[in-house]
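Colleague: Sharing a model prediction with you, sequence too.
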Amino acid sequence: MTDKSESSLARMLSVLDLFSDHQLSWTAEAITEALQMSLPTGYRYVKMLTDAGLLQRAADAHYTLGPRIIVLDHYIRMGDPVLQHGVSLMQELVEQTGLDCVISCLYGQQVLDTHREFGTAKATLSYGRGRPRPLFFGAAPKAILSCFASAQLHRVFDEHQDEIAQAGLPTDWSEFRKYYGAIRKAGHYFSNGELEPNLAALAVPLLKADDTLLGAISLVSTVSRMAVIDLPKLTQLLTRTAQEITTRIP
C-alpha cells in the first residue's frame, strides 16, 4: 500500500471518529466540513463506509454508525483474552460479594469498560461498555495509570495538563508521579463518590508477571453499601481474582 493510499484510508476512517455522545448522526456535508475535505471526497468516503456497513442512512439525509460495528463488537468480545479467562472468575466474585464487577482496559489513552457482571443490587453507572471514561477520575483509570512506566506516564502528564488540573491532581510532574507511585505500591485504588457521587469502587490492575498491563478489575456499589463492607478483606479477594485472571492468560 502506498503512502497516498494509507493516508486516504486513514482520512476515511477518521469519519468514524466524528461520532460521539454529543453527536450521533451526521450529514455527508457536515462530515466534509468537519474534516476539511472536498465534497466529492466526503461523499465517496460516506458511500464506501455505508457499503461496508460501518455507516447507515438515517432520516433527513443523516448517517449513523452501521450494524457492522455491532458484529465486530461481538467478535471483539469473543476474541478478548481477558474476557475469555476472566468472565467466569468475575461471576464467582459477584456471587461471593453481591457487588457489580467490571473489567476495564486501555486503548491508546482511552479507558473503556469491556464487561460487567451485575450484583444483587445493580449500581447505575453512567459509563458502560464502549463509552470512554475520564482518564483521571475513578478507581479503574487510576489503577491502570499507576502501572505506566515513567516515560509513558510523563507523556500522559504532558498531554493532559488541563484535565489533570480539573481533576485536582498534582500539576507538578514530580508530585504527579509520586501520586501514582503510591497507588502502584498499594496495589489497588478505592474511589468513594469520585466519578459519580453515589458510587464507590475498588480497583486492582490486571498486571502480568512480566509487567504487561491488561487493564483493571473493579468491584462497584453504592457509597452507603460500600461503607459497611470490610474493605481490606474485599481488597484481598479482588487482588486474588486479578492474579488468577492474569496467570490464566498465556
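Modeller: Thanks, I have the structure now. Numbering: from 1, shown residues only.

Colleague: going forward, measure contacts and count neighbours with C-alpha atoms only.
Modeller: Fine.

Colleague: Quick check: D3 vs P40, distance?
Modeller: 21 Å (CA to CA, to the nearest Å).

Colleague: Quick check: which element contains the residue nearest to G98 when sequence neighbours are not counted?
Modeller: Among residues not flanking G98 along the chain, G119 sits closest, at 4.6 Å (CA to CA, 6 or more residues apart in numbering). Under the criterion DSSP states H and E, no helix or strand holds G119.

Colleague: check contacts around G119.
Modeller: Counting by CA atoms under 8 Å, 6 or more residues apart in numbering, G119 touches 94-95, 97-101.

Colleague: With C101 instead?
Modeller: Counting by CA under 8 Å, 6+ apart, C101 makes contact with 90-91, 93-94, 116-119, 217-220.

Colleague: Using the three-state scheme, assign it.
Modeller: Of the three states, C101 takes strand according to DSSP: H, G, I helix; E, B strand; the rest coil.

Colleague: Can you name the residues that contact L195?
Modeller: Contacts for L195 were tallied using CA under 8 Å, 6+ apart; they are 137-138.

Colleague: ok, the residue nearest to R68 when sequence neighbours are not counted - contacts?
Modeller: Nearest residue to R68, sequence neighbours excluded (CA to CA, 6+ apart): G53, at 4.9 Å. Neighbouring residues of G53 by CA under 8 Å, 6+ apart: 66-69.

Colleague: Mark which of those are buried, thanks.
Modeller: Among the contacts of G53, the ones that count as buried by 16 or more other CA atoms under 10 Å are G66.

Colleague: Using a markdown table, lay out the contacts of G53 together with distance to R177.
Modeller: Output for the contacts of G53, formatted as a markdown table (distance: CA to CA, whole Å):
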| residue | distance to R177 |
| --- | --- |
| G66 | 41 |
| P67 | 42 |
| R68 | 41 |
| I69 | 38 |
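
Colleague: Comparison target below:
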Amino acid sequence: MLSVRKVFSILDLFSVERPVWTADEIIAALSCSRPQGYRYIGSLCDAGFLVRFSSAYRLGVRAVELDFIVRESDPLLRAGLPVLKQVQQQSGCDVLLISMVGDRVITVHHERGTDPMTVTYGRGRSMPLFRGAGSKVILASLPAAKQKQLFEKYYAAEPCRILGRDWEAVRASLKQIRRSGFAISRGELDSANVGLSVPITYNLPVSYASIVVVLSSVRYQTTDQDVIVQMARSAAEQISNAIGDGDAGHH
C-alpha cells in the first residue's frame, strides 16, 4: 500500500527555484527504494499532479485546477478579495492576504499598489516564519506552547533572528506584538519595503491569517502609520465578519 505522506512529500520538492526533478533525484530525496519511488511518481502522474518532461518531471495541470477551485471556494479569499481591493484603492499600497497552513505561512493573494516595487513573497510563496510583519502577527496570536514548538523546530535555521536570540527574547517580542495588535517589518523581506500587518481573527482568540500593507521605505517616511494600521484593522474586521456570516448561513 502506498504511503500517502511519502507520495505527497514529493510535491514539496518542487519550487520556483527547482521546478524539474529526475526520478533518481526524487528517489534519493525520499530515501526509498527504486520500485517504491517509481510507484510514488507513477501515482502522482496518474492523478495529474506530475507530468513527464523530457527525462524528468514537473508539476502537472491538476495543480492549476485545484488553484482555480481554491480561488472560487476558499472562504478567506471570497471574503478578502473585495476588502483588499478597497484597501489598495484607499492607500495606493500593495496589500497581501496571508494564511498559516500547518507550519507554513503563505501569501494567498497579492493586490498590487500604484508604486512600482518588488514584493518577493507574492501569491503562492511560503514566507519565513519569524520574519515579515504578516508572519509575526500570526505567530503572536498563537498559544505559547505552539509558539515554542515552532521556535524549537525552525528558529535555529533563521538567519536574521529579528525577534531575539533565544526563546525568552522571542516570546517577549511576540507578547509585545500581541499587545499592540499589529506588527511592523522594515526591510525584513525586501530591503526597500516596510510592511504593516494586523491579524484576521474570525472573531476567535487565535489568528491563522493576516492582512499586510506594503509600502516603500521612502513612502513610509511621509505616511501616517496609525492611519494605515487603522485601515488594515477595519479591513480585517470586515473579513472576519463576512466569514462569520458565511458560516452562519451554512448552519
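Modeller: Thanks, I have the structure now. All values derive from a computational prediction rather than experimental measurement.

Colleague: so who does the aligned residue in the second structure for I69 of the first structure touch?
Modeller: Using TM-score structural alignment, the partner of I69 of the first structure in the second structure is A63. Counting by CA under 8 Å, 6+ apart, A63 of the second structure touches 48-49.

Colleague: ok, so of the contacts of C101 of the first structure, who is nearest V228 of the first structure?
Modeller: Set against V228 of the first structure, the nearest of these by CA to CA is V220 (13.5 Å).

Colleague: Show me the two of the contacts of C101 of the first structure that sit farthest apart.
Modeller: Most distant of the contacts of C101 of the first structure, by CA to CA, are G119 and I217, 14.5 Å apart.

Colleague: any chance of the contacts of G53 of the first structure in JSON lines, with secondary structure and distance to L135 of the first structure too?
Modeller: Putting the contacts of G53 of the first structure into JSON lines (DSSP: H, G, I helix; E, B strand; the rest coil; distance: CA to CA, whole Å) gives the following:
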{"residue": "G66", "secondary structure": "coil", "distance to L135 of the first structure": "28"}
{"residue": "P67", "secondary structure": "coil", "distance to L135 of the first structure": "29"}
{"residue": "R68", "secondary structure": "helix", "distance to L135 of the first structure": "28"}
{"residue": "I69", "secondary structure": "helix", "distance to L135 of the first structure": "24"}
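
Colleague: Nearest to A123 of the first structure among the contacts of G119 of the first structure?
Modeller: Closest approach to A123 of the first structure among those (CA to CA): D100, at 7.0 Å.

Colleague: Need the counterpart of that closest one in the second structure.
Modeller: Per TM-score structural alignment, the equivalent position to D100 of the first structure in the second structure is D94.

Colleague: Which residue is the nearest non-sequential neighbour of its match?
Modeller: Per CA to CA, 6+ apart, closest to D94 of the second structure is G113, 4.2 Å.

Colleague: what's the distance between the counterpart of that neighbour in the first structure and R225 of the first structure?
Modeller: When the first structure is aligned by TM-score structural alignment, the residue opposite G113 of the second structure is G119. Using CA to CA, G119 of the first structure is found at 12 Å from R225 of the first structure.

Colleague: What of L49 of the first structure?
Modeller: 47 Å.

Colleague: Please apply the same query to A201 of the first structure.
Modeller: 11 Å.

Colleague: neighbour count winner among the two?
Modeller: More crowded of A201 of the first structure and R225, by other CA atoms under 10 Å: A201, with 26 against 13.

Colleague: dump the residue contacts of the residue nearest the centre of the first structure.
Modeller: The structure's the first structure has its C-alpha centroid closest to L112; by CA atoms, centre = their mean the separation is 1.2 Å. Contacts for L112 of the first structure (CA under 8 Å, 6+ apart) come out as 104-106, 128-133.

Colleague: For stretch 14-27 of the first structure, buried residues please.
Modeller: Applying 16+ other CA under 10 Å to stretch 14-27 of the first structure flags 15-16, 25-27 as buried.

Colleague: What of stretch 212-230 of the second structure?
Modeller: Neighbour counts using 16+ other CA under 10 Å place 212-217, 228-229 of stretch 212-230 of the second structure among the buried residues.

Colleague: Narrow those to those in helices?
Modeller: Judged by DSSP state H, these include 217, 228-229 as members of helices.

Colleague: Quick check: of these, which lies closest to V206 of the second structure?
Modeller: V229 (19.2 Å).

Colleague: Counterpart of the closest one over in the first structure?
Modeller: By TM-score structural alignment, V229 of the second structure lines up with T235.

Colleague: I figured that match hits L202, correct?
Modeller: Yes. Using CA atoms under 8 Å, T235 of the first structure is in contact with L202, at 7.4 Å.

Colleague: Mutual contacts of these two, please.
Modeller: Shared contacts of T235 of the first structure and L202, defined by CA under 8 Å, 6+ apart, are found at H188.

Colleague: In terms of helices and strands, where is the equivalent of E72 of the second structure over in the first structure?
Modeller: Per TM-score structural alignment, the equivalent position to E72 of the second structure in the first structure is M78. Assessed by DSSP H and E, M78 of the first structure sits inside helix 68-79.

Colleague: Give me the mean deviation of that helix from the second structure.
Modeller: Superposed on the second structure, helix 68-79 of the first structure shows a mean distance to its aligned partners of 1.0 Å (mean CA distance after the TM-score superposition for the first structure).

Colleague: And for N192 of the first structure, nearest residue in space, chain neighbours not counted?
Modeller: In space, and not counting its chain neighbours, N192 of the first structure is closest to A200: 4.3 Å by CA to CA, 6+ apart.

Colleague: Map that neighbour across to the second structure for me.
Modeller: Checking with TM-score structural alignment, A200 of the first structure has V194 as its match.

Colleague: what about its match, which SS state?
Modeller: Per three-state DSSP, V194 of the second structure ends up strand.
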